[in-house]
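In: show me how the following folds:
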Amino acid sequence: MSTYAGKKAVVTGGTIGMGLATAKALVKAGGEVIVTGRNEKNLEAAQTELGPRGHAVRSDTARLSDIDALGGIVEEKLGEIDLLFVNAGFAQPGPFGHVTEELFDTTFAINAKGAFFTAQRLAPLIKDGGSIIFTTSVANDSGNPGMGPYAGSKAAVRAFTKVIAAELLPRNIRVNAVSPGFIHTPTAGITGASPEMLQAFEKIGDEITPMRRHGSSEEIARAVLFLAFDATFTTGEELNVDGGLGQRINRPQGQ
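Out: Okay, here's the model as predicted:
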C-alpha cells in the first residue's frame, strides 16, 4: 500500500512552490488533494501535474466568501480530510517608512485573517486525529529590515498555531507550523518581484544561511508531511526548515 493511500488533504496556495510540492508528494504516494490558488494559468498547470487525484480550485484566501465556498467544495469532493495545509501567503518587502495602509491590510488579510478563517471553516471537516499545518516564516522573530507587515502577520499565525492546537486537543487534531527560510520557488515568496530582485534576493539568502544554500520546495514538503502524519506526539510547535538561519548557527571561520 502506498504511504498516503486513502489520505485526503487541502493545500491552500497549492498551485506553485511549496504547496504544489506537498500536494504532488501526497498524490504520488496515493493521496487525494484539493489545491487552491488565484492565477488561472497556475491552476491549470497544477491540475495537469496532479492528475485525477488532484483538484485545483480557484479561491482567494483574503475573501471570507471564497473560504466559505471552499468548505462546500471540500465537503462535496472529499468529505472528511486528514490534513489541512494553510500555506497561501503574500509578501511585499519595503522600508517601515514606506509601508502604506493598503499594503498592510493586504498582507494581514491574506497571511493572518485568511489563515485563521480557513482553519476555522475547515476544522469541522478534519477527521478526529487529523492535522493542521500552517506556514509561518523565519521572519517571525528575525527583525529583518523591510519585513514589518509580513513578519507581523506570520508572527500572528505562530500565535494562532498555539491557540488552535489547545482548542482542538479534545478531537486529537494536532496543529503545528513549518517555518521556511530561503526556499527555491518561482516567486521566492515575494509578490511581483522582478528577475533582478529575485537574483539579488537569492544571493543574499545563500550568503546569510549557515548551510550556504537555499532549501527546495520538496524539503518543505517532507517537513510538512512529517508534522502531519509522523509527529504523532507533537502539537503547537513550529519546525524551522531554514538551513540554520533561525538558530543563528555560525560557520567556522574560513569556511
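
In: hey, let's count contacts and neighbours off CA atoms from now on
Out: Noted.

In: what comes up buried for the longest helix that the chain contains?
Out: The residue-count maximum for a helix in the chain (DSSP state H) belongs to helix 148-167. Taking 16 or more other C-alpha atoms under 10 Å as the basis for neighbour counts, the residues of helix 148-167 that come out buried are 148-158, 160-162, 164-166.

In: OK, contacts around the nearest residue to Ile164 once chain neighbours are set aside?
Out: For Ile164, ignoring the flanking residues on the chain, the nearest one in space by C-alpha to C-alpha, 6 or more residues apart in numbering is Val175 at 6.8 Å. Val175 is in contact with Ser131, Ile132, Ile133, Phe134, Thr161, Lys162, Ile164, Ala165, Leu168, Thr235, Gly236, Glu237, counting by C-alpha atoms under 8 Å, 6 or more residues apart in numbering.

In: before we compare anything, build this one as well:
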Amino acid sequence: MLPMMGRGGSIILVSSAMHDMGLANHSTYAATKAALRSYVRTWAAEFVDNGIRANTLSPGVVDTPILDSQAGTTEEAAAIREGYARYTPMLRLGRPEELANAALFLASDESSFMTGSDMVVDGGVSNV
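Out: Next up is the predicted model:
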C-alpha cells in the first residue's frame, strides 16, 4: 500500500494498553501489541521522507459484543463488564465511538505533527 499512499498519509495500527503493562496470562497478546508499537516507531522514521505518518491507537476495554463471547450467559457477560469497569480508573468501559473519534483525529490533518506516537484511550488503566 505504501506506493499508493500520497504525501500526508497516515498509518494507524490498533495496539492495546496491554503493550505497556505486565498482566498475568496475557503474554502472547501483550507481545503482539508491543510488536505493533515497535512497527509504528520504525515506520515513523522510515516513511518521514514520504510525508507519511505512523501512529498507534491503544484502547483499554471497550464495550463491544466481543465481551459477550467471554461468557456463557447474559448474566456472566454483565459480570465481566462490571469487573472490567471496576478495574478501570474511570469506572466504566470505553465506547466504540470514543475510539472512532481518536482514530479520526489520528487520520486527520489535526494530528499532522504526530508520528511514532501512541494515543492511549484506556480510561487510565495503563497509567493510573
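
In: so which of the contacts of Val175 of structure 1 is the closest to Ile183 of structure 1?
Out: Distance to Ile183 of structure 1 across the contacts of Val175 of structure 1 (C-alpha to C-alpha) is lowest for Phe134, with 16.2 Å.

In: quick one: map that closest one onto structure 2.
Out: Across the two structures, Phe134 of structure 1 finds its equivalent in Leu13 of structure 2, going by TM-score structural alignment.

In: over to the spatially most central residue of structure 2. Which of the three states is it?
Out: Note on structure 2: the residue nearest the mean C-alpha position is Ser58, at 2.1 Å, using C-alpha atoms, centre = their mean. Here Ser58 of structure 2 is recorded as strand under DSSP: H, G, I helix; E, B strand; the rest coil.

In: Glu98 of structure 2 too?
Out: Using three-state DSSP, the secondary structure recorded for Glu98 of structure 2 is helix.

In: quick one: it and Val121 of structure 2, what's the gap?
Out: Here the criterion is C-alpha to C-alpha, to the nearest Å. By it, Glu98 of structure 2 lies 8 Å from Val121 of structure 2.

In: of those two, who's got more company?
Out: Val121 (20 against 14; other C-alpha atoms under 10 Å).

In: the more buried one -> structure 1?
Out: Aligned partner of Val121 of structure 2 by TM-score structural alignment: Val241.

In: would you check how far apart the closest residue in space to its match that isn't next to it in sequence and Thr135 of structure 1 are?
Out: Counting by C-alpha to C-alpha, 6+ apart, Val241 of structure 1 lies nearest to Pro180, which is 4.8 Å off, once chain neighbours are set aside. In this view, Pro180 of structure 1 and Thr135 of structure 1 are 8 Å apart by C-alpha to C-alpha.

In: what does Ala56 of structure 1 give?
Out: Here the distance between Ala56 of structure 1 and Thr135 of structure 1 works out to 20 Å (C-alpha to C-alpha).

In: still on that earlier bit, what lines up with the residue nearest to Val241 of structure 1 in structure 2?
Out: Pro180 of structure 1 maps onto Pro59 in structure 2, by TM-score structural alignment.

In: right, I'll leave it there.
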